[in-house]
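**Q** sequence and predicted structure are below.
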Amino acid sequence: MSTYTITELAREFDVTARAIRFYEDQGLLSPSREGAGGRNRVYTGRDRTRLKLTLRGKRLGLSLAEIKSLVDMYETPKDSAAQMHRFLTVLGQHRETLEQQREDIEMSLAEIQAHEDECQRLLAAQTA
């Protein structure tokens, strides 16, 4: 079985060791400890996969709680259809949030454009 150091994982996934330790504190990773006083973390292929899934979830904008729930589902030999339904639910909720944010941004941009147009009109009237 392959094992990894925190430095190797940090380099591979372009994250800081501090971020990896944070994910460990959140229960997303659980490396074994070796060396004097258990100072050295040893990550397994399982930890590497969980880190990869965690980072993918972060790129999708999911919360750490959502990521942990989804990643933990894959650890159990339960029905994969139930896991996929849960994942679809989380993705659907996130999509709704992003679509609302996009709508809010578009409204704000339209208001900014209206103010810019009005300022341009007023400036043109002053110079005419």
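**A** Happy to help now that I have it.

**Q** only C-alpha atoms from now on, for both contacts and neighbour counts.
**A** Fine.

**Q** got the contact list for stretch 58-67?
**A** Q26, L53, T54, G57, V90, H94 (C-alpha atoms under 8 Å, 6 or more residues apart in numbering).

**Q** now do the strands in the chain.
**A** 3-4, 32-34, 40-44 (DSSP state E).

**Q** check which helices and strands the second one is in contact with.
**A** Read it as strand 32-34. If you count contacts as 3 or more C-alpha pairs under 8 Å, 6 or more residues apart in numbering; DSSP states H and E, strand 32-34 packs onto strand 40-44.

**Q** comparison target, given below:
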Amino acid sequence: MSDLLGFKEMCTRFEVTPRTLRYYEYIELLSPQKEGRARFYGPREVARMKLILRGRRFGFGLEEIRQWLLLYDQKGTREQYQAWVVMADRQLQALEAQMAEVARTIADLRLLRDETAASLQD
């Protein structure tokens, strides 16, 4: 079992709470090996955890990530990659729209701040 991580080791490595790790197992994102109540995570689960956390960082929902991970088992790498390109394109559009909105908000705030500061000078 040298290449397996225990539950606490998995939490520590990925800086997640035990609740998060149990939830990911509950919604079938992860399937650790079990010995009694103990859970052990092998290379497959470690790789999946990296993908899950990266997907979350990019703004994908857990169900979307779960469906994407299922594609590999059901249809293979090519279909999974094709789905990834579609997902990434959609998320890039959403993030770019958010970025534009943040830029507009910053410009509005800066203008109001500058107008207010100028009125204090008078």
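**A** Thanks, I have the structure now. What you are looking at is a predicted structure, and each value in this text was computed from that prediction instead of being measured.

**Q** what's the TM-score here?
**A** Once superposed, chain against chain, the TM-score is 0.86 (TM-score structural alignment, normalised by the length of structure 2); 121 aligned residues with a C-alpha RMSD of 1.7 Å.

**Q** got JSON lines for the strands of structure 1, with distance to A17 of structure 1 too?
**A** Formatted as JSON lines, those follow (distance: least, C-alpha to C-alpha, whole Å):
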{"stretch": "strand 3-4", "distance to A17 of structure 1": "12"}
{"stretch": "strand 32-34", "distance to A17 of structure 1": "15"}
{"stretch": "strand 40-44", "distance to A17 of structure 1": "11"}
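
**Q** please identify the most buried of the ones you listed.
**A** Of all the strands of structure 1, strand 40-44 carries the top mean neighbour count, a mean of 18, counting by mean count of other C-alpha atoms under 10 Å.

**Q** equivalent range in structure 2 for that strand?
**A** Mapping strand 40-44 of structure 1 onto structure 2 (TM-score structural alignment) gives residues 38-42.

**Q** stretch 17-29 of structure 1 now?
**A** Against structure 2, stretch 17-29 of structure 1 falls on residues 18-30 (TM-score structural alignment).

**Q** do stretch 107-121 of structure 1 as well
**A** Using TM-score structural alignment, stretch 107-121 of structure 1 pairs with 104-118 in structure 2.

**Q** circling back to that earlier point, what is the most widely separated pair among the contacts of stretch 58-67 of structure 1?
**A** Using C-alpha to C-alpha, these span at most 21.0 Å, a distance reached by Q26 and H94.

**Q** and V86 of structure 2, how far is that from Y23 of structure 2?
**A** 27 Å (C-alpha to C-alpha, to the nearest Å).

**Q** quick check: stretch 59-73 of structure 2 aligns to which part of structure 1?
**A** By TM-score structural alignment, stretch 59-73 of structure 2 lines up with residues 61-75 in structure 1.

**Q** quick one: the spatially closest residue to R66 of structure 2 that is not a sequence neighbour from G42 of structure 2, how far?
**A** Nearest residue to R66 of structure 2 in three dimensions, chain neighbours excluded: L29, at 5.7 Å (C-alpha to C-alpha, 6 or more residues apart in numbering). Separation of L29 of structure 2 from G42 of structure 2 (C-alpha to C-alpha): 14 Å.
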